[in-house]
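> predicted coordinates and the sequence they were generated for:
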Amino acid sequence: MADGPSEERVNMELTVEAGDAGERLDAWLAKSAGTFSRNRYKDLIKQGQVTVGGRTIVEPKYRVNEGETVRLSEPEPEDATPQPEDIPLSVVYEDDDLIVIDKPAGLVVHPGAGNWTGTLVNALLFHCGDSLSGIGGVRRPGIVHRIDKDTSGLLVVAKSDVAHQGLSAQFADHGRTSALERAYSALVWGAPPGLKGTVDAPLARSTNNRLKIAVVRPESHGARHAVTHWQLKKRYGSRDGDSLASLIECRLETGRTHQIRVHMAHIGHPLVGDADYGAHFRTKVNRLPEGLREQVAGFGRQALHAGLLAFEHPVTGEVMRFESPLPPDLAELVESYETLS
């Protein structure tokens, strides 16, 4: 059986420069090495794969010092052929052709670099056996669309090849000529102007960090058309009357990687808890009341939930519509913001 892609393995040695002294080890590696995400470096540190000055450091929050030599050794790649794993699933609907899952935050959709096990695909292989569509390949059986690891919500997976083809066509068409609908609840910093709006801004891989997405010019290399429609649901103010945060609904006209997260950051209202695209808004946490401040600081993921999914059943033609309430962690956070209103 094949190993994971060898080009993802990294063995490196870096030296901390004066201007970087005092930074967290995981954040410094993400910035200085740039090969993986901060979360991946955090995992590698906890696995004992990072040494500083010859000492193994297992705390991602370790503060680096000027002149320290940091060495990173990636472990040997694991088998890339996913195996069935008994991981609990929240099944919303299932028949012979498809299955709808309410994915929890923290669950990766399919195996890849740094996540060869413990994914939704591993769980589906256990739950569905050999009935998943094989069109997506060995590592992505039945997968027709994805949501980020730290985004919760609804996802449909094909169990038959005919369902895979039909669902893929609907997602490729983005609902222009079909019943496909996708809506997300997002808690963002500040308040967008007006009650609703549209972000029409092409996206591509960031030239500064290939793990991130950026808004680019239409003529830029790799630029892909991306449109997000948003509608204000609730503003949350502070004692001085400013809107510190808002609950909005986002509907996708296209489905690009990190689309909502990047588009909302682009208009100046990044998602609460988004360490990748909202890091520059961390100081706003200090304006929150003490209890809420601690809750936001410890939230640990972007405040985004895929709460609505509708599509035409690719075999029966029936319009299927599913809704998922906010998961407990996000519902509790939103409830806390209600105290500001």
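Nice, thanks for sending it over.
> can we go C-alpha only for contacts and neighbour counts from here?
Will do.
> the residue nearest the centre of the chain: which element?
The chain has D148 as the residue nearest its centroid, 2.7 Å off, counting by CA atoms, centre = their mean. Per DSSP states H and E, D148 falls between elements, in no helix or strand.
> so it touches H110, yeah?
No. In this structure, D148 is not within contact of H110 by CA atoms under 8 Å, at 10.4 Å.
> quick one: G307 from E323, how far?
Computed as CA to CA, to the nearest Å, the G307 to E323 distance reads 5 Å.
> those two: which has the busier surroundings?
Neighbours per residue (other CA atoms under 10 Å) separate G307 from E323, with G307 holding more: 22 against 16.
> re earlier: residues touching the residue nearest to the centre of the chain, list them.
108-109, 258 (CA atoms under 8 Å, 6 or more residues apart in numbering).
> show me where the protein has its helices.
Applying DSSP state H to the chain gives helices spanning 25-32, 38-46, 120-128, 161-173, 259-266, 290-297, 328-337.
> dump the ones you listed to JSON lines, plus mean neighbour count.
Below are the helices of the chain laid out as JSON lines (neighbours: other CA atoms under 10 Å):
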{"stretch": "helix 25-32", "mean neighbour count": "20"}
{"stretch": "helix 38-46", "mean neighbour count": "19"}
{"stretch": "helix 120-128", "mean neighbour count": "21"}
{"stretch": "helix 161-173", "mean neighbour count": "18"}
{"stretch": "helix 259-266", "mean neighbour count": "22"}
{"stretch": "helix 290-297", "mean neighbour count": "14"}
{"stretch": "helix 328-337", "mean neighbour count": "15"}
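> ok, structure two:
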Amino acid sequence: MPIFKFLADKDQKPIRIDKFLIQAIPNISRNQIQKSTRLGKISVNERIIKKNNYKIKPLDSIIIETIPTSIFFLDEEYKNIIEEKIPLDILHEDKDVLVVNKPAGMVVHPGFGHEKGTLIHGIKYHLKKNSNQNRFPPRLGLIHRIDKDTSGLLLLAKNEHSQKWLLQQFFHKTIKRKYIALVWGDLQKKEGSITGFIGRDPKNRKRMILFQNPFPYKGKYSITHYKILERYPNITYISCNIETGKTHQIRAHFKYLGHPLFNDSTYGGDQILMKKKLSKKNIEFFNMCLKILKRQALHAISLSFIHPRNKRKYNFTCPIPEDFKNVLLKCRDKF
């Protein structure tokens, strides 16, 4: 049975241990945590915790053991996946990990309305045919996700040891991911950080919203650091480093600032911002750009992690997709 060890940050805010573990370990249930507590399998600072209302404090050392490996996404939908021969842009592969450059428009994992043709279907085919792999890690090694219409780098594990190692790195923030994006408007600061709690928008379940208090929506804390790369009239080219990886994090964060991502229809970025202040020629120009880049302008451009076997740091980058690059080039030429 796996053993998970965590060290709370020095600025950790008080939080119940069951809530802390739910955030730290993917797909673990509160019932599983309660069972481990009853069995005396959770300790903090080498003392067994007997109640789930214990509150984690800064620099607490937490150990939880004998949690079934089924928490790592051993769902029927993954066990029953039929492999498909789907072209994959694999940037790196060894015995333990895969790094894939996902194109915009490809769904990462199966779900309602996406029972076939996902990245995971292609990964299963690749592992079975190209790596001669018959035993697959839970969830076919998926470590993190990016949205369907976001392009860029994804990290996958090829065995359970690597998967657990990499998931621990995500928790301890030693995996670094950098994104590039185009946002509407002119950001005031050259660089900055966006923080707050992300939760489902009660008015639109397809969207996330950012708020500064975890209640009433029980959101999860999120941090995005951004830096301006280039400025153009009514549009800004930025890079983002994320400390947390919440659903729609970058998209929701910049919507909160009033600068939605270019052509992000879910968050209002498919409409030209500040249209009344633009000349007719500039309106025509941005309408042309919206037709070139027909999805949110977000690309996961770089990724770094500590390798689970040799413990060396690996760094990867991938090219900017043509649709994104074409809009950038047109902005540079015009402005």
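On my side now, so go ahead. Everything numeric here is computed off the predicted structure, so don't read it as measured data.
> superposing both, give me the TM-score.
Here the TM-score for the pair of chains, by TM-score structural alignment, normalised by the length of structure 2, is 0.70; 250 aligned residues with a CA RMSD of 2.0 Å.
> hey, what's in contact with both of G307 and E323 of structure 1?
Common neighbours of G307 of structure 1 and E323, counting by CA under 8 Å, 6+ apart, are L154.
> wait, R321 of structure 1 sits on H313?
No. Between R321 of structure 1 and H313 there is no contact under CA under 8 Å: 9.9 Å.
> centroid-wise, who is the farthest residue in structure 2?
No residue in structure 2 sits farther from the centre than K280, which is 37.9 Å out by CA atoms, centre = their mean.
> how far away is it from K330 of structure 2?
17 Å.
> do I223 of structure 2 as well
Distance, I223 of structure 2 to K330 of structure 2, using CA to CA: 31 Å.
> now swap in R177 of structure 2 and tell me
27 Å.
> one step back: ok, and the contacts of D148 of structure 1 in structure 2?
Mapping the contacts of D148 of structure 1 onto structure 2 (both residues aligned by TM-score structural alignment, their matches' CA atoms under 8 Å) leaves 108-109, 258 still in contact.
> let's see which of the residues you listed end up in strands.
If you go by DSSP state E, those have nothing in strands.
> and the residues you listed, which is closest to L125 of structure 1?
Nearest to L125 of structure 1 out of those is V109 (CA to CA; 12.2 Å).
> give the contact list for the closest one.
With contact set as CA under 8 Å, 6+ apart, V109 of structure 1 has these partners: 119-121, 146-149.
> need the residues you listed in a markdown table (columns: distance to H127 of structure 1).
Shown next, in a markdown table, are the contacts of V109 of structure 1 (distance: CA to CA, whole Å):
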| residue | distance to H127 of structure 1 |
| --- | --- |
| T119 | 13 |
| L120 | 10 |
| V121 | 10 |
| R146 | 19 |
| I147 | 20 |
| D148 | 21 |
| K149 | 20 |
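> for those residues, which one is nearest V91 of structure 1?
L120 (11.9 Å).
> my read: the closest one touches V108, true?
Yes. The criterion here is CA under 8 Å, and L120 of structure 1 meets it with V108 at 6.1 Å.
> ends of stretch 314-328 of structure 2, how far apart?
Start-to-end, stretch 314-328 of structure 2 (CA to CA) is 28 Å.
> that one maps to which residues in structure 1?
The alignment of stretch 314-328 of structure 2 onto structure 1 (TM-score structural alignment) spans residues 320-334.
> can you give the contact residues for the matching stretch?
By CA under 8 Å, 6+ apart, the residues outside stretch 320-334 of structure 1 that reach it are 102, 104, 152-154, 185, 187, 247, 295-296, 299, 303, 305-313.
> among those residues, name the buried ones.
The neighbour-count test (16 or more other CA atoms under 10 Å) marks 102, 104, 152-154, 185, 187, 247, 296, 303, 305-313 as buried among the contacts of stretch 320-334 of structure 1.
> which one is the aligned partner of C289 of structure 2 in structure 1 nearest to, not counting chain neighbours?
By TM-score structural alignment, C289 of structure 2 lines up with Q295 in structure 1. Spatial nearest neighbour of Q295 of structure 1, chain neighbours left out: L333 (7.3 Å); criterion: CA to CA, 6 or more residues apart in numbering.
> what do you get for T257 of structure 1?
Nearest residue to T257 of structure 1, sequence neighbours excluded (CA to CA, 6+ apart): I213, at 7.4 Å.
> aligned partner of that neighbour in structure 2?
Counting by TM-score structural alignment, the partner of I213 of structure 1 is M208.
> can you pull the contacts of its match?
By CA under 8 Å, 6+ apart, the contact list for M208 of structure 2 reads 198-201, 247-248, 252.
> could you turn the buried ones of those into a ChimeraX selection?
Buried residues within the contacts of M208 of structure 2, by 16+ other CA under 10 Å, are selected in ChimeraX with:
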select :198,199,200,247,248,252
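> ok, of the contacts of M208 of structure 2, which one's closest to P138 of structure 2?
Taking these together and measuring to P138 of structure 2 by CA to CA, the closest member is T247, at 20.8 Å.
> corresponding residue for the closest one in structure 1?
Using TM-score structural alignment, T247 of structure 2 sits opposite T257 in structure 1.
> rewinding a little: do you know how far the residue farthest from the centre of structure 2 is from G185 of structure 2?
From K280 of structure 2 across to G185 of structure 2, the span is 17 Å (CA to CA).
> number of residues surrounding the closest residue to V100 of structure 2 other than its chain neighbours?
Using CA to CA, 6+ apart and skipping the chain neighbours, the partner closest in space to V100 of structure 2 is I90 (4.5 Å). The tally of other residues near I90 of structure 2 (other CA under 10 Å) stands at 13.
> dump the residue contacts of I90 of structure 2.
Applying CA under 8 Å, 6+ apart, we find I90 of structure 2 in contact with 98-101.
> out of the residues you listed, list just those in strands.
Under the assignment DSSP E, the contacts of I90 of structure 2 contribute 98-101 to strands.
> what is the nearest of those residues to L127 of structure 2?
L98 (10.0 Å).
> what's around that closest one, how many residues?
The tally of other residues near L98 of structure 2 (other CA under 10 Å) stands at 19.
> and it, what does it touch?
90-92, 155-158.
> distance of it from G199 of structure 2?
31 Å.
> do the same with L153 of structure 2
According to CA to CA, L153 of structure 2 and G199 of structure 2 sit 25 Å apart.
> before we move on, what about Q296 of structure 2?
Taken as CA to CA, the span from Q296 of structure 2 to G199 of structure 2 is 20 Å.
> same thing with S61 of structure 2?
S61 of structure 2 is 28 Å from G199 of structure 2, by CA to CA.
> what's the answer for N315 of structure 2, then?
Between N315 of structure 2 and G199 of structure 2 the distance is 31 Å, computed by CA to CA.
> could you do H161 of structure 2 as well?
Counting by CA to CA, the gap from H161 of structure 2 to G199 of structure 2 is 31 Å.
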